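> Dropping a prediction and its sequence here:
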Amino acid sequence: MSKKVTDVVADLAAPIVNELGLELVDIEYVKEGKNWFLRVFIDSDDGVDIEECGIVSERLSEKLDPLDPIPHNYFLEVSSPGAERPLKKEADFQKAIGKHVNIKTYEPIDGEKVFEGILESFDGKTVTVTVTIKTRKKQVEIPYEKVAGARLAVIFG
């Protein structure tokens, strides 16, 4: 198969979640131990419940079965991305402005590769985060192409 499994699944899942008024957040296809897992993460502004996850799982299974893009047994899991949802697309960064985030970069910026703080702005090229170092606040500008991973971060305390 020329397309990656996650791309095939995204093509099948997108119309299903859109029809339900939900958002397709992410798709993972991973091996854990001897088992393979196909994880589909969905969300909405109001969150998602177990019933919505079940509907997406059932409809997606119906689409996957005849195509059979995965040659071996796997577990299909459909769930919410949780409180620390990943920021994958530019729109995710836009929605996260003003929220607490954790960003990892491919290479150091000001000697650091992990930044946690408030996402101040995103213009499509630069992610600006206010981080607190001891008691001092500092704005860090991170080139978007250097972002290795980003997610919302929950603050405990």
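Ah, there it is.
> can we go C-alpha only for contacts and neighbour counts from here?
OK.
> residues touching Ser121, list them.
94, 97-98, 127-129 (C-alpha atoms under 8 Å, 6 or more residues apart in numbering).
> so which helix or strand takes in it?
Using DSSP states H and E, Ser121 sits within strand 112-122.
> Can you give me the buried ones in that strand?
Buried residues in strand 112-122, counted by 16 or more other C-alpha atoms under 10 Å: 114-122.
> So which elements touch the very next helix or strand once past that strand?
Remark: after strand 112-122, the chain's next helix or strand is strand 126-133, criterion DSSP H and E. Packing partners of strand 126-133 (3 or more C-alpha pairs under 8 Å, 6 or more residues apart in numbering; DSSP states H and E): strand 112-122, strand 136-143.
> Now with 10 Å, please.
Packed against strand 126-133 by the contact rule (3 or more C-alpha pairs under 10 Å, 6 or more residues apart in numbering; DSSP states H and E) you find strand 100-109, strand 112-122, strand 136-143.
> next up, a second structure to put side by side with the first:
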Amino acid sequence: MTRSPLIERIAAAVGPALEPLGVQLWGIEFASAGSRMVVRIYIDAEDGVSIGACAKVSRSLGAVFDAEDVLPGAYVLEVSSPGLERRFFSAAQMAAYAGQQVDVRLHEPQDGRRHLRGILSGVEGEDILIDEAGKVTRVAFDRLKGAHLVHEFPDTGIKAS
């Protein structure tokens, strides 16, 4: 997944603004809402991200975006935590989640497949290693359309009725 020049420009403006707020930039993505662009900023912190932190970051970034004219035209700014099934924006982010289940989608098929789901067995440089029932597949991160963690709820032993 390569980063566009617009994402690079936003990241350069966002990074310094987040530091004093005690959070780090996790990722940036775009969507659309009618004629407006939606800019989603994902933030993370060692002790988690609260709704209050998201609101504070949103106010701060709105001022930064307006002052530095980072985005052309009308936009909607959304600030969120990456959540339990966090999307990954770099191979380096994935390294901390080795041993956990991930879901990976590819732009183009590799070995006839565009979808992999298995245990992240490691990260080597910009390559990720996915173990699907003992078969390990190496994928270059820039070939990914998307990748996210698959949260597994612990078995409490309680049966649904």
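Structure received. This one's a predicted model, so the numbers in the text were calculated from it and none came from an experiment.
> one step back: export the helices and strands packed on strand 126-133 of the first structure as JSON lines, with columns for distance to Ala10 of the first structure.
Formatted as JSON lines, these follow (distance: least, C-alpha to C-alpha, whole Å):
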{"stretch": "strand 100-109", "distance to Ala10 of the first structure": "24"}
{"stretch": "strand 112-122", "distance to Ala10 of the first structure": "25"}
{"stretch": "strand 136-143", "distance to Ala10 of the first structure": "27"}
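> Can you tell me which of those strands is nearest to Asp46 of the first structure?
The closest of those to Asp46 of the first structure is strand 100-109. By C-alpha to C-alpha, the value is 18.8 Å.
> what angle separates the closest one from strand 126-133?
For strand 100-109 of the first structure against strand 126-133, the angle by axes from the mean of the first three to the mean of the last three C-alpha atoms, to 10 degrees is 100 degrees.
> on that earlier part again, from the buried residues of strand 112-122 of the first structure, which is closest to Ser44 of the first structure?
Set against Ser44 of the first structure, the nearest of those by C-alpha to C-alpha is Leu119 (20.4 Å).
> Run a quick neighbour tally on the residue nearest to that closest one when sequence neighbours are not counted.
Closest residue in space to Leu119 of the first structure, ignoring its immediate chain neighbours: Val129 at 4.5 Å, by C-alpha to C-alpha, 6 or more residues apart in numbering. Using other C-alpha atoms under 10 Å, Val129 of the first structure is surrounded by 26 other residues.
> List the contacts of the longest helix out of those in the first structure.
As assigned by DSSP state H, the longest helix anywhere in the first structure is helix 50-67. Helix 50-67 of the first structure is contacted from outside by 8-9, 12-17, 20, 22, 39-43, 68, 70, 76-80, using C-alpha atoms under 10 Å, 6 or more residues apart in numbering.
> how does it look with 8 Å?
By C-alpha under 8 Å, 6+ apart, the residues outside helix 50-67 of the first structure that reach it are 9, 12-13, 16-17, 42, 76-80.
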